[in-house]
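Participant: Quick one, fold the following:
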Amino acid sequence: MKASRTTINVAPQSSFRRTDGKHVLIAGPCSAESEEQMLKTAQQLKNLKGISVFRAGIWKSRTRPNSFKGVGTMGLQWLEMVKKETGLHTACEIANAQHAEEALKHSVDILTVSGRATVNPFALEEIAAVLKGTNTSVLLNNPVYPDLHLWIGAIERMQQAEITDLGVINRGYTADEQYIYRNHPRWDHMLQLKELFPELPILCDAAHIAGRRSLLYPVSQKAVDLGVDGLLFESHHNPARAMSSPQQQLMPQELDLLVNAIETKVELEGTNELVKQLDELSQQMDSLDDALLELLLRRTEVSAKLGIYQKTNIKGAPESVSWEHVFENLMKEANEVGVDKDFVQNMFQVVREHYAHTYRFRA
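Facilitator: As a prediction, the model looks like this:
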């Protein structure tokens, strides 16, 4: 997408804009679990330098039906108590209009719109209708799919709802198991959005991109170097007992060390040169995968044209491609050079499906 600057009506005193070189820092548990857990974690976070917002997951959108789905509305009561006891602003994630209504009833200061909602224009319009005229602070997560247009559409819908205290969160996109981070950060999407909407505050959810504690520093530092206005972390007074995502949550004391390291650019032990190399290699693999797929698709196109010339009187998809023969040769070569066979098989299937789709509609 070619970027062109777009004017957006953002409040001059936005809650999410970095001021005096200080980043907006939001932290709290992945999931609200109990009143005790919320208050204990919040009291410890309150004492950390720079933490201004306490966040907690109230509703958890789970892929599988029997996973922990969050405590629901009860957690909003605990958020109210946290605000009263600590003076911290509060935030929670919403995924539909009902969530938005409930959060507003319980005076949640910042609503973060789930990536599963950002990808759904119908859900976004319903949420926008609830928020219109409320002066609510809103953060839009990137959609779960790597489609920049969906993210832009979500911003535009909030604009139409006259939301001016608005920002976005880069929390990355789902990555395969071989990728170093839990979510692919797609820094290029974030930078394109920054070019499109230069006045729009951009935050980074370091926890969901990193996926584990050991990678929080490089993700956070990279985001800061790219000019984000703030960072989101997950913090729990006892991560080992957390009901969701324990591997990416920090104790408040650990978070304090991390924030200090980011501010001073003092790299934490075990996260410096090795992680940088792994990150660079992962990016190289992404580029190579794209190039390989492009070559395979081009080869298929050439093979199809050859088939058309050979069978000019036959309508429909050319049958000159012997898929079994191609697959057999690919697997043989993969075995000889030590390439992962599952990867080759997956790429082969993508090319074959593309071929079938393309020539079914050209017939």
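Participant: Please make it C-alpha for all contacts and neighbour counts, starting now.
Facilitator: Will do.
Participant: Please name every helix or strand in contact with the helix or strand where Val224 lies.
Facilitator: Following DSSP states H and E, the helix or strand that holds Val224 is helix 216-225. In terms of contacts (3 or more Cα pairs under 8 Å, 6 or more residues apart in numbering; DSSP states H and E), helix 216-225 is packed against helix 206-210, helix 252-264.
Participant: quick one, which of those is packed in tightest?
Facilitator: Mean neighbours per residue, mean count of other Cα atoms under 10 Å, is largest over the helices and strands packed on helix 216-225 for helix 206-210, with a mean of 27.
Participant: Output the contacting helices and strands for that helix.
Facilitator: strand 183-184, helix 216-225, strand 230-234.
Participant: Can you give the distance from that helix to the centre of its chain?
Facilitator: Mean C-alpha position of helix 206-210 versus that of the full chain (Cα atoms, centre = their mean, to the nearest Å) differs by 8 Å.
Participant: Can you give the contact residues for that helix?
Facilitator: 171-172, 181-185, 213, 216, 219-220, 231-234, 248-249 (Cα atoms under 8 Å, 6 or more residues apart in numbering).
Participant: in the one helix or strand Ala128 maps to, what's buried?
Facilitator: In this structure, Ala128 is located in helix 121-131 according to DSSP H and E. Neighbour counts over helix 121-131 (16 or more other Cα atoms under 10 Å) mark Ala123, Leu124, Glu125, Ile127, Ala128, Ala129, Val130, Leu131 as buried.
Participant: One more: stretch 95-107?
Facilitator: Under the neighbour-count criterion of 16+ other Cα under 10 Å, stretch 95-107 has Ala95, Asn96, Ala97, His99, Ala100, Ala103, Leu104, Ser107 buried.
Participant: To compare against the first, here's the next sequence to fold:
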Amino acid sequence: MENKKFQGIIPPEKWIKDCSTPLIIAGPCSAETEEQVMQTAHQLKNTGVVQIFRAGIWKPRTQPNTFEGVGSVGLEWLQRVKRETGMSVATEVGSAKHVFEAIKYGVDLLWIGARTTSNPFAIQEIADALQGADIPVLVKNPLSPDLDLWIGAIERLHAVGLRKLGAIHRGFFSWEKTDLRNQPCWHIPLSMMRQFPDLPIICDPSHIAGKRELVPEIAQRAYDLRMHGLMVETHINPDNAWSDARQQLTPANFSEMIQSLVGTDSDEPYNHNLNDLRTEIDEIDEQLLGMVARRMRTVEKIAHLKEEEKLNVIQPKRWQDVLVNVKTKAESRGLRPTFAEGLFNAIHEESVLLQSNIIRSNQP
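Facilitator: The predicted model follows:
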């Protein structure tokens, strides 16, 4: 059921001159030097697909004494980008001071980063500073997978009169290490899209992927799910970037990726409920595989300990205790105990095989 919380949201087509969907925003993670900004901007302009050039001026970093952005001087470089390329420009803001500086220098679009979204006090300060302003603002999801916190941040901006609003999906932090930098948890932005169909949501595949070779796959997934655009980090020399070097594309690689993306027919009926649930299943399957892989890594350590202690690979008493515990917990969760027993027996068989191979390979 459609939520009426955000009334009067203005679509991206009416935000800025030449703006349309899919909304394509690209540029370096950080503005480092004027030369780097201008070269990147001109190369992106030549792709013919970038509507808004992005560059971080102030960088919220985890560790002190690291590069935290060039500051307001970088806003002068963005002014030059506008003059020479005609592209609109965007930057991240994390405080009222950033808002005032960015607007003073004619920045066309602002975005709020994940760390800032996670702090309602910071969001309210920014909202108060933006009261009466006519500028598009995009809000990245918070670090944690908290949909209410994300919605609440946008709600604070809407409450002060902003109507050119949107969201950026950049993935969520997880202690579990995978190939991705941040977990997509696609069901969360999809829930946002379902609740607020008029609120544009674009994807930041760079921060989800964390590795440039994975960015196209995430971007295609965002297109498949009918998100409203992309924000992609690009740099003329990514390997030497001052921040997030690993996930940035060259303008040429970026252009190739955009050309390779396959869109969907917007007129084709889209069953949000079915597709959302299938996406959630895919994510759960990925998590299951990750947990099984983690279990097998622990099994490897057990194999080495058993070898040192001259213990048998199979410990019948231990395994029977595991099965009893598994079947009891399965039943309490609405699963058939026999199903859980079969599943864990299959995992145990693979564990025994792995341990046996490790011990055998170390024998003279």
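Participant: circling back: and the helix holding Ala128 of structure 1, how far from structure 2 on average?
Facilitator: In the superposition with structure 2, the aligned residues lie an average of 0.7 Å away from helix 121-131 of structure 1, counting by mean Cα distance after the TM-score superposition for structure 1.
Participant: For that helix, which helices and strands make contact with it?
Facilitator: When contacts are defined as 3+ Cα pairs under 8 Å, 6+ apart, helix 121-131 of structure 1 sits against helix 97-105, helix 115-118, helix 148-160.
Participant: ok, average deviation of the helix or strand following that helix from structure 2?
Facilitator: In the C-terminal direction, the helix or strand that comes right after helix 121-131 of structure 1 (DSSP H and E) is strand 137-141. With mean Cα distance after the TM-score superposition for structure 1, strand 137-141 of structure 1 departs from structure 2 by a mean of 0.4 Å once superposed.
Participant: quick one: strand 137-141 of structure 1 to helix 148-160, angle?
Facilitator: Taking axes from the mean of the first three to the mean of the last three Cα atoms, to 10 degrees, one finds that strand 137-141 of structure 1 is oriented at 170 degrees with respect to helix 148-160.
Participant: from the middle of its chain, how far away would the one helix or strand Phe327 of structure 1 maps to be?
Facilitator: When secondary structure is defined by DSSP H and E, Phe327 of structure 1 falls within helix 323-337. On the basis of Cα atoms, centre = their mean, helix 323-337 of structure 1 sits 36 Å off its chain's mean C-alpha point.
Participant: list the contacts for Gly211 of structure 1?
Facilitator: When contacts are counted by Cα under 8 Å, 6+ apart, Gly211 of structure 1 is found next to Tyr181, Arg182, Asn183, Gln247, Gln248.
Participant: again, only using 6 Å
Facilitator: By Cα atoms under 6 Å, 6 or more residues apart in numbering, the contact list for Gly211 of structure 1 reads Arg182, Gln248.
Participant: aligned partner of it in structure 2?
Facilitator: Under the alignment (TM-score structural alignment), Gly211 of structure 1 maps onto Gly210 of structure 2.
Participant: which residues of the stretch 201-350 of structure 2 fall in strands?
Facilitator: Applying DSSP state E, counting those that start in this stretch to the stretch 201-350 of structure 2 gives strands spanning 201-203, 229-233.
Participant: looking at the ones you listed, which is buried most?
Facilitator: Among these, judged by mean count of other Cα under 10 Å, the one packed with the most neighbours on average is strand 201-203 (a mean of 28).
Participant: Show me how far that strand is from its chain's centre.
Facilitator: Average the C-alpha atoms of strand 201-203 of structure 2, do the same for its chain, and the two points are 9 Å apart (Cα atoms, centre = their mean).
Participant: Just give me the match in structure 2 for Tyr309 of structure 1.
Facilitator: Aligned partner of Tyr309 of structure 1 by TM-score structural alignment: none.
Participant: Now do whatever helix or strand Tyr309 of structure 1 lives in against helix 216-225, angle only.
Facilitator: For Tyr309 of structure 1, the element it lies in under DSSP H and E is helix 273-310. In terms of direction (the same axes, to 10 degrees), helix 273-310 of structure 1 departs from helix 216-225 by 70 degrees.
Participant: buried sites along helix 273-310 of structure 1?
Facilitator: Buried positions in helix 273-310 of structure 1, judged by neighbour count with 16+ other Cα under 10 Å: Val275, Asp279, Ser282, Gln283, Leu297, Thr300, Glu301, Ala304, Gly307, Ile308.
Participant: Which strands or helices does that helix pack on?
Facilitator: In this structure, helix 273-310 of structure 1 makes packing contacts with no helix or strand, judged by 3 or more Cα pairs under 6 Å, 6 or more residues apart in numbering; DSSP states H and E.
Participant: for stretch 84-100 of structure 2, how far is the first residue from the last?
Facilitator: For stretch 84-100 of structure 2, the separation between the terminal residues is 24 Å (Cα to Cα, to the nearest Å).
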